[in-house]
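Peer 1: for reference, the sequence and a predicted model appear below.
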Amino acid sequence: MGEHNRGTTSILSGPTLNSPEPALPTGSNPEGRRGLAAVIKLDGFRRLWIGQIFSQLADKFYIVLMVYLIAQYWVSSTPQSNEALAEVAAAIRMDFETRAQKITLLATGIYVANTIPAMLLGTVAGVWADRWPKRRVMVASNALRALLVLLAPVCLLPGPHWLGLSWGYWALLVMTFLESVLTQFFAPAEQATIPQLVPKEHLLAANSLYQATSMGATIVGFALGDPILRLLKQAFFSLGLNGGEFLLLPFCYGMAAISLSTIQMQEQPRESSRESVWQEIGDGLQVLRQQAAVRGAMLHLVVIYSLLAAMYVLAITLAGSIKGLGPTGFGMILAMSGIGMALGAVVMAQTGHRFNRRNLCATGLGTIACTLVLLGGVLGSLGPTLLLCGLLGVGAALVAIPAQTTIQEDTPEAQRGKVFGLQNNLINITLSLPLVLAGALVSSYGLVPVLWLLAALALVAALLERPWQRC
């Protein structure tokens, strides 16, 4: 879909106000055949979805394993280690008194090593995802990650120390960096594969299922990762074997690779490109310039992920205002937002095709604006806060899923990897900046003004969609 014959467009979206939604029901696809049941019956997509489940769980289990190893092997009572870590903590103005704070400091290194490739390499990896067969990219990235994490036990071997920490911790940082690099190749190839396996009329349901699975994997991975690791360790120890906790990640990544390798898909062979990587990145940017719908959907994703990233920080303060919960209970608030997004995704899968996507987006942004304002009015109340956070998650699903579907539909097949790589870059940058700004603003002005500011941003984005012209 190009920009020709579009007429008047809104700032954030591409289609004309009177144009039909591309994914509305058609005579060849009655409503009775829509939704989750229909999309799961698609063999290729089902195999891709199973691969996504295992890959997403592995990504979450990876972070849990790193924190587990740090707590078990690097947070010790040795004066040399504590002195070196205290100097690092002082340099970044971080408290360093309790064991939890020491673990947090070392885990921060893991987070940074995991984030750098996501911020820098997404677009470049997207170019190569377009140059190479996408199924091979997905299989290879998961298989290589399965092999890479097998090196984790080696990092526990004794060896030289740097800055008061054994070489193994620094090796874990390198391993995390490489694991994240491989993830950058998997993500755009995976997103670009969905429209090749799913008919256009089922894309909204497919993206809804992916969103629900992603939220479910986040909740399950972080909530059950530690108990599963400990259970595996004890189970293997009872058999006289050590290292059972190190088998979870290779299993998950390996199962993802196996499931993805069974996908039957036809890809158009690509001739060797004579363009440089940077020229092909420019081609991806050209898609955004030429396709107003893709550009608008990308902006919607930037807005929604900015708001969600800010909520990651504000959740700590929200939890701290609730008696009996406290700042460390912020996970419950984030979990409710995740549950809301998962529920919203299920509703979108079943009924989303009946509505205009721009109306869905405006409704979602308006819902988020209202919930942010109301959150400021119920500070200290557990029930209303959790309910509103769940509603905020539903609003986020109403924005993110139609936007992702529009990008898949309107991006030319040969450019999808580049565009999704660029999308990953923008989202990861978007997730990082509010994490810094939100905390600073709360410290300076308080929680309620920051909630109102975020609500105003969401409301402006909703009004730019001019929903009243389509009522």
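Peer 2: Received it, and whenever you're ready, just let me know what you need.
Peer 1: rest of the way, CA atoms for contacts and neighbours
Peer 2: Will do.
Peer 1: mind naming the longest helix for this structure?
Peer 2: For the chain, the helix with the greatest residue count under DSSP state H is helix 203-238.
Peer 1: which element follows it toward the C-terminus?
Peer 2: helix 248-261 (DSSP states H and E).
Peer 1: elements contacting that following helix?
Peer 2: helix 43-69, helix 134-149 (3 or more C-alpha pairs under 8 Å, 6 or more residues apart in numbering; DSSP states H and E).
Peer 1: second one coming, line it up with the first:
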Amino acid sequence: MSVVRDLGVLLRLRNFRSLLAVRLLSQSADGVYQVALATYVVFSPENQTTPGAIASAMAVLLLPYSLIGPFAGVLLDRWPRRQVFLYGNLLRATLACCTALLLLSSSAPDWLFYASALCVTAVNRFVLAGLSAALPRVVDTERLVLANSLSPTAGTLAATTGGGLALAIRLLTDGSDAAVVLLGAALYLLSALTSLTLPRTLLGPDTVLHHVRLREALTTTARGLVAGLRHLSERRDAAHALAAMTVIRFCYGALTVMVLMLCRYTWSDSESDGLTLLGLALGASAAGYFMAAVMSPWAVGHFGRYGWLGGCAGAAALLEPALGLTFAPAPMLTAAFVLGLVTQGAKIATDTEVQTSVDDAYRGRVFSLYDVLFNVAFVAAAAMSALALPPDGRSVTVVLTVAALYAFVSVAVFRRRPARLAFRPARNKDE
């Protein structure tokens, strides 16, 4: 009942609702756009999909931004975050329209398509980091765990819904990836317009530097990055939580590539059947995200942030091989639900740890680094899968390796877990 009451309080906060709306529209567009790219690379009849091809696409889309991502964090701590959401989503709407034109042109080279997709993905990482950094500015500390359960999880559900809508549109339009991308562009535009309902200076940051010349700005950015890393090294609890979440993300990436290959070659004989199974996997994972949002406030309150993080990794270590080694659709869909729950539950705990341990003036830089770790871990997992997965996606080695990594994270987190990290509501002064 306490969680329901606090949730009601959150949803009555106008600025929180506006920030949540920006996230939902933006991430639903992300889901539409990402599924359009995935179906183009994986399910297009003219493409011969391999784990290596998937890994190459992920590297093209994510690795270049990983090299410049920390510099974006410095800008997040210099520019009004509301303006980042406004102009970032306007830019993505424009770039998505360019991508749609490239998809309609049969003569456009593949590198130009990937360059356009890279730009959209880069801005996406920038906006997501800003949304996480801005959240403490619209809710009080007492309800931050609940806000971290609701907001990112609702965003993930929105992305999943957008992905499901993209699959439906692609099936109804006889495989038109361009129509799907244009839908994403419209949602990005709506997100940009929604950000205008927030006051320009509400979301911070506390300190905004003056604009300087390019050379001086690059120098300031490099120094700011070093300062952000130094600040994170002084917040060891946040640093260890980020390391654990990075390994969990690696595991999720490896299993994602496996499911894509199973949907493409093992579980289906046609493109439509493969897309349907992929949609079911997305739905199962979304249900896991929702369950994580429901469970996390209670779990963090009873076991602490580190306790819930370690418990999520431990549950995955036990259930992932039990379900995944069958390589059958029904158990793997159940595994998608479990992994959605534990991945989102671990992320909620990590987000809260970072937000409460890192000073606001550094929060944008740290969340940008957080995003970079996500990208690198996912691409590294895809690269490992490219080496280990056979063409049909069945690999006992990958399943057992992922289970061992989950177990390692769980043991490491519980060994480090100090009693003082247990969550204690601010209103209870005697604890």
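Peer 2: Great, that's in hand. Computed from a predicted model, the values in this text were never measured in an experiment.
Peer 1: tell me the angle of the longest helix of structure 1 relative to helix 43-69?
Peer 2: Orientation of helix 203-238 of structure 1 against helix 43-69 (axes from the mean of the first three to the mean of the last three C-alpha atoms, to 10 degrees) gives an angle of 40 degrees.
Peer 1: for helix 203-238 of structure 1, which helices and strands make contact with it?
Peer 2: Partner elements for helix 203-238 of structure 1 (3+ C-alpha pairs under 8 Å, 6+ apart): helix 36-40, helix 43-69, helix 167-197, helix 330-351, helix 382-410.
Peer 1: how near is the equivalent of residue 145 of structure 1 over in structure 2 to residue 197 of structure 2?
Peer 2: Using TM-score structural alignment, the partner of residue 145 of structure 1 in structure 2 is residue 92. From residue 92 of structure 2 across to residue 197 of structure 2, the span is 19 Å (C-alpha to C-alpha, to the nearest Å).
Peer 1: give me the more crowded residue out of the two.
Peer 2: Each of residue 92 of structure 2 and residue 197 has its neighbours counted (other C-alpha atoms under 10 Å); residue 92 has more, 29 against 14.
Peer 1: contacting residues around the more buried one?
Peer 2: By C-alpha atoms under 8 Å, 6 or more residues apart in numbering, the contact list for residue 92 of structure 2 reads 119, 120, 123, 124, 185, 188.
Peer 1: neighbours around residue 38 of structure 1, how many?
Peer 2: A total of 14 residues lie near residue 38 of structure 1 under the criterion other C-alpha under 10 Å.
Peer 1: repeat that for residue 402 of structure 2.
Peer 2: 24.
Peer 1: for residue 411 of structure 2, see how far away it is.
Peer 2: In terms of C-alpha to C-alpha, residue 402 of structure 2 sits 14 Å off from residue 411 of structure 2.
Peer 1: about what we covered before: for the longest helix of structure 1, buried residues please.
Peer 2: Using 16 or more other C-alpha atoms under 10 Å as the test for burial, helix 203-238 of structure 1 gives 203-219, 221-223, 225-226, 229, 232-234.
Peer 1: in structure 1, what sits opposite residue 333 of structure 2 in the alignment?
Peer 2: In structure 1, the residue paired with residue 333 of structure 2 is residue 386, using TM-score structural alignment.
Peer 1: no, scratch that, I was asking about residue 83 of structure 2
Peer 2: For residue 83 of structure 2, the aligned residue in structure 1 is residue 136 (criterion: TM-score structural alignment).
Peer 1: where in structure 1 does stretch 245-253 of structure 2 align, residue-wise?
Peer 2: The aligned range for stretch 245-253 of structure 2 is 301-309, by TM-score structural alignment.
Peer 1: mean shift between that stretch and structure 2?
Peer 2: Averaged over the aligned pairs, stretch 301-309 of structure 1 sits 0.9 Å from structure 2 after superposition, using mean C-alpha distance after the TM-score superposition for structure 1.
Peer 1: so which residue is dead centre in structure 1?
Peer 2: Most central in structure 1 under C-alpha atoms, centre = their mean is residue 214, positioned 7.3 Å from the mean C-alpha point.
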